[in-house]
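# model the structure of this input:
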Amino acid sequence: MSLPPSAQKVQDSLNALGFGGCEVVEMPDTTRTSAEAAAAIGCTVAQIAKSLVFKGRQSGDPVLVIASGTNRVDTKKLAALLGEKTDKPDADYVRERTGYAIGGIPPVGHASPLRTYIDRDLLQFEVIWAAAGTPHAVFRLTPDDLVRMTGGEVVEIAQPPSA
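Presented below is the predicted three-dimensional model:
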């Protein structure tokens, strides 16, 4: 079965990076949000590696933060890492800088290189799932795969939801 062009681009990137064992799959149900992805896959929301794009307020540069689906990114910690505050960019900026629409942003295969941070909380899982270019495509990987394929810096940048 052939993949949509955006999902195929992710699979091609995975293959080129030496992660051909990570297979992009199309789900019948939407995987746009972490909760929807977990329900479609049959895993916990925490096992979803959500990719969020932020924009440096002064530089205008994109930064990718990959965090557990249950956690919220601490923008103060992100600003401290970057040396500048960040904003949430609009959908056009995200598509221009990544090549993908919000709800399908993968950890690899972007239109231009992105500085990447991976929240340490994701490292606790044996298996995680990431978006693969469309709101219906995902792929299975390990936290170690994620770190190696993205070259991302592992940091404590997200917080679990408040009790």
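
# contacts, neighbours, all on C-alpha from now
Noted.

# remind me, longest strand of this structure?
When the chain is parsed with DSSP state E, its longest strand is strand 48-56.

# sequence B follows; please return its structure for comparison with A:
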Amino acid sequence: MSALSPSAQRVQAVLDGFGLGHRVVEHEGSTRTSEEAAASVGCDVAQIAKSLIFRGKDSGRPILVIASGVNRVDEKAVGRLIGEKIERADPEFVRASTGYAIGGVPPVGHAVPPLVLIDADLMALPMLWAAAGTPNAVFRLTPEELSRLTGGRIEAVRKG
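This next block holds a predicted model:
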């Protein structure tokens, strides 16, 4: 097995700190989208835990919404849940607040600790896959582990 890229290695180091045995895997092809990630690891698109960064409109703080790969996030609902309107984050804000580029943002190890909401739909699935620092790196975990590792609140964030 070849060595991980620097960004994926940073995620692996964070995961090692939790001591649960998670392993980052880098694929030849892209795992940037939920569909690509699911095809690469051989799971259902719903099992992809996509990390989406938003920005608090007033506070400017990073908001991490971890959503099922098949769901769109209801931004108004997220705003109500956190008590502040949110806006989409630009690539520079995402990199500055997480330390990673869009397409590889992991749910853990961010430069600025975000407020975290977890899509309630993920909790019904047996196993999840999340991005691990690059557009072709992922790691596997259970919904319960996702909740424990991120300290996120489980909420209904799906649009529709």
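
# roughly how far is the following helix or strand past the longest strand of structure 1 from the heart of the chain?
For strand 48-56 of structure 1, the following helix or strand on the C-terminal side (DSSP states H and E) is strand 62-68. Offset of strand 62-68 of structure 1 from its chain centre (Cα atoms, centre = their mean, to the nearest Å): 6 Å.

# how close does the next helix or strand after strand 62-68 of structure 1 sit to structure 2?
Sequence-wise, the next helix or strand downstream of strand 62-68 of structure 1 (DSSP H and E) is strand 72-73. Aligned to structure 2 and superposed, strand 72-73 of structure 1 gives a mean residue distance of 0.7 Å (mean Cα distance after the TM-score superposition for structure 1).

# strand 72-73 of structure 1 packs against which elements?
On a contact count with 3 or more Cα pairs under 8 Å, 6 or more residues apart in numbering; DSSP states H and E, strand 72-73 of structure 1 meets strand 158-159.

# where does the strand it packs on end up in structure 2?
Here strand 158-159 of structure 1 aligns to structure 2 at residues 158-159, judged by TM-score structural alignment.

# contacts for that stretch next, please.
Residues from elsewhere that reach stretch 158-159 of structure 2, judged by Cα atoms under 8 Å, 6 or more residues apart in numbering: 67, 71, 72, 73, 74, 119.

# same deal with stretch 65-73 of structure 2?
Here stretch 65-73 of structure 2 has contacts from 34-35, 45-54, 107, 116-119, 121-122, 157-159, using Cα under 8 Å, 6+ apart.

# now do 7 Å
Here stretch 65-73 of structure 2 makes contact (Cα atoms under 7 Å, 6 or more residues apart in numbering) with 34, 45-53, 116-119, 121-122, 157-159.

# neighbours around the aligned partner of residue 7 of structure 1 in structure 2, how many?
Matched by TM-score structural alignment, residue 7 of structure 1 corresponds to residue 8 in structure 2. Close neighbours of residue 8 of structure 2, defined as other Cα atoms under 10 Å, add up to 25.

# which residues are in contact with the host helix or strand of residue 8 of structure 2?
Following DSSP H and E, one finds residue 8 of structure 2 within helix 6-18. Residues outside helix 6-18 of structure 2 that contact it (Cα under 7 Å, 6+ apart) are 22, 23, 24, 109, 132, 133, 134, 137.

# which SSE is immediately downstream of it?
Using DSSP H and E, the helix or strand that follows helix 6-18 of structure 2 in sequence is strand 25-26.

# could you say what helices and strands that following strand packs with?
With contacts defined as 3 or more Cα pairs under 7 Å, 6 or more residues apart in numbering; DSSP states H and E, strand 25-26 of structure 2 has these neighbours: strand 137-141.
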